[in-house]
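Colleague: Pasting the sequence and the predicted coordinates here, then a few questions.
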Amino acid sequence: MATFTTYRAAAPVPEQTLASLAAWQGFPTELVTLWREWGTGFIGEDGYVRIIDPAKYQPYLSEWFTDTQGAIPFLATGMGDLFVWQPDGTPGGVIRHVLYRIGEIRNIAPQFETLFSFLEDPRYLDTWLQRGDYTAGIARLGQPELYEAFFYAPFLPLGGTPHPSHLNRGDLAVSLSVFTQMMGRASLIPGQAPG
């Protein structure tokens, strides 16, 4: 069971969505429980990690990526990253950590309780989730709303420089769609070319 010291709730996830996912054989009960107990909202004092409604981004996944079969988004960050669960033929499936801003996708073992326990740990946020300029971005632009994020202009893979003065704030789905139009879709499976 996920436990957060600081949490700012936004809205519940619709029961119809939860019932549909819970009925899906092999879907992690830990995620259904997370949404039932916490809904959507901001984790930690700075709200860097957010629990999102999967229905908000799931329709966009095939626009942003290839190889999206069965993929369900469940977390986002204030710097535009996504956490997506996906079945991969192994028990429990896999978590994909998508760091769009640096063009990297990582696989994480589906140890949800361990992952959830780290989401308020400053060292984990800074090192593994690369929080970077998020705090400085809040000071300059205010905290992004639940479905917003900071992004660098220009995007880092297009020659942008990671610095707080280069951050913009906007809708996460729109910025990922623009990024995809400029850079092309990536495979959701690390190390696999889009196909």
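Modeller: Right, received. Where do you want to start?
Colleague: contacts and neighbour counts: CA atoms only from here.
Modeller: Fine.
Colleague: list the helices and strands the helix ranked longest in the chain packs on?
Modeller: The single longest helix within the chain, with elements called by DSSP state H, is helix 172-183. Under the contact criterion of 3 or more Cα pairs under 8 Å, 6 or more residues apart in numbering; DSSP states H and E, helix 172-183 touches helix 61-64, strand 148-152.
Colleague: Would you convert these into JSON lines that also reports distance to residue 76 and mean neighbour count?
Modeller: Converted to JSON lines, those look like this (distance: least, Cα to Cα, whole Å; neighbours: other Cα atoms under 10 Å):
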{"stretch": "helix 61-64", "distance to residue 76": "13", "mean neighbour count": "19"}
{"stretch": "strand 148-152", "distance to residue 76": "9", "mean neighbour count": "24"}
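Colleague: put this beside the first:
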Amino acid sequence: MTVPGFGPDAKEEKIKALYQRLVGWMRENRADYLQAVVQAVGERHGGWIRSYHDNRPYDNVAPAELYDQMIALRSVLAEPGSGAFTYAKFVVEVGTGTRMTMRQDSREPQLDPPYTAQDCARELELFPRDDGRTPTWLASHGQRRDEVTSVRKIDDQVLEHYRPLVPEAIGDLWSQYGVAYFDDGMVRLVDPAHAVNRLQRVAPAGDDMVPVFTTALGDVVYWRAGRFVFYDYRHRTSGELESNALVALYMLHSEDFRNEFMDGQTYRQVACRYGILDVDDCFAYVPLLRLGGPEDVNRLDPCEMWTHLDFIAQATGTPKEP
């Protein structure tokens, strides 16, 4: 795509310019790692930049101009019929093998205050999309969202192995959606083989205890002995959900259930700051609750979920059996 006022290499030039600015600032300020998230719809946007100096994280100490450059990439990277990204994550590492990675997609932005129908209309005016490339939340101007949003497919060999071990409704979800988000991104449908591999030091996960869902707060829902069981690692508690898969799915889709039993309101508060996380990430209390940390939404940070669960298990133990 040729952007007005720029040559055909505008995308590469703009991304390279951002990379050089980020690396230059990081070297000047002795930062070796940086991650940033931007969310936008219409002319509204939000985001954050976290940089690590001497292994200590600092939020939003980077110049505002760097954030502005990230937002500006929306226009540069927009494609006819596909629109512009509404979510992007940047990771920069300085040192051996200095590099920047960027991931972008059209996930629903979590803004405070929430985006409006007018914001959606403005987004489609600025960055028109074909019908087939317009996510439900944007096409409906925020009036509804997809119940399940696919992220990536699950390998056929994995499906062949795990489908007979879980209820038919779960196998159907895996076949149709693979790894996916439910609703607002709090509940995630996982790749069971990947989850079993990453949970080896956290739970006896495997054919007799199949991980099916995770949450953005680091919980795991397993299928075990004919029932769904819910493991809350941050509080070291667990409980049985249901044996009927359709009832369990209804519960996980229910905002009232998530609010009462899964800290759904806490999730929505922190998601307004950090956005909908990648499926392998979660929000973690720093310090851990079981080590005396306060249960304060301002103490929640995004992190790699599997490593975090491993750390919890080693530092404080695993949940008691239901």
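Modeller: That came through fine. Please read these numbers as outputs of a predicted model, since none were measured by experiment.
Colleague: TM between them?
Modeller: Remark: TM-score between the superposed chains equals 0.82 [TM-score structural alignment, normalised by the length of structure 1]; 178 aligned residues with a Cα RMSD of 2.0 Å.
Colleague: related to what we said a few turns ago, adding distance to residue 136 of structure 1, write the helices and strands packed on helix 172-183 of structure 1 out as JSON lines.
Modeller: Shown next, in JSON lines, are those (distance: least, Cα to Cα, whole Å):
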{"stretch": "helix 61-64", "distance to residue 136 of structure 1": "28"}
{"stretch": "strand 148-152", "distance to residue 136 of structure 1": "11"}
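Colleague: Tell me which of these lies nearest to residue 111 of structure 1.
Modeller: helix 61-64 (22.8 Å; Cα to Cα).
Colleague: So what touches the closest one?
Modeller: Applying Cα atoms under 8 Å, 6 or more residues apart in numbering, the external contacts of helix 61-64 of structure 1 come out as 68, 71, 176, 177, 180, 184, 185, 186.
Colleague: Stretch 121-137 of structure 1 too?
Modeller: Applying Cα under 8 Å, 6+ apart, the external contacts of stretch 121-137 of structure 1 come out as 46, 48, 78-79, 118-119, 143, 150, 162-165, 167.
Colleague: Among those residues, which pair sits farthest apart?
Modeller: Taking Cα to Cα, the two most distant members of those are 118 and 165; they sit 28.6 Å apart.
Colleague: how about the helix or strand hosting residue 265 of structure 2: buried residues?
Modeller: When elements are assigned from DSSP states H and E, residue 265 of structure 2 belongs to helix 264-274. Applying a neighbour-count criterion of 16 or more other Cα atoms under 10 Å, one finds 264, 266, 267, 268, 269, 270, 271, 272, 273, 274 buried in helix 264-274 of structure 2.
Colleague: With structure 1 overlaid, report how far that helix is off on average.
Modeller: When structure 1 is overlaid, helix 264-274 of structure 2 sits 1.9 Å from its aligned residues on average, using mean Cα distance after the TM-score superposition for structure 1.
Colleague: Tell me where the stretch 1-150 of structure 2 has strands.
Modeller: Remark: strands assigned in the stretch 1-150 of structure 2 by DSSP state E, counting those that start in this stretch are 31-41, 44-53, 56-59, 87-93, 99-105, 148-152.
Colleague: how about residue 102 of structure 1, what's its partner in structure 2?
Modeller: By TM-score structural alignment, residue 102 of structure 1 lines up with residue 235 in structure 2.
Colleague: got it, and residue 36 of structure 1?
Modeller: Aligned by TM-score structural alignment, residue 36 of structure 1 pairs with residue 175 of structure 2.
Colleague: Kindly report the same for residue 127 of structure 1.
Modeller: That one, residue 127 of structure 1, aligns with residue 260 by TM-score structural alignment.
Colleague: Also residue 118 of structure 1?
Modeller: Residue 118 of structure 1 maps onto residue 251 in structure 2 when the alignment is built from TM-score structural alignment.
Colleague: same thing with residue 70 of structure 1?
Modeller: So, by TM-score structural alignment, residue 70 of structure 1 is matched to residue 208.
Colleague: what sits against that match?
Modeller: 165, 223, 224, 225.
Colleague: Let's see which of those end up in strands.
Modeller: Under the assignment DSSP state E, the contacts of residue 208 of structure 2 contribute 223, 224 to strands.
Colleague: Selecting buried members of the contacts of residue 208 of structure 2 in PyMOL, what would you type?
Modeller: To isolate the buried ones among those in PyMOL, judged by 16+ other Cα under 10 Å, type:
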select buried, resi 165+223+224
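Colleague: any idea which of the contacts of residue 208 of structure 2 is the one closest to residue 179 of structure 2?
Modeller: Nearest to residue 179 of structure 2 among the contacts of residue 208 of structure 2, counting by Cα to Cα, is residue 223 at 16.4 Å.
Colleague: Pull the number of nearby residues for the nearest residue to the closest one once chain neighbours are set aside.
Modeller: Leaving aside its chain neighbours, residue 223 of structure 2 sits nearest to residue 210 (5.1 Å; criterion: Cα to Cα, 6 or more residues apart in numbering). Neighbours of residue 210 of structure 2 under the rule other Cα atoms under 10 Å: 22.
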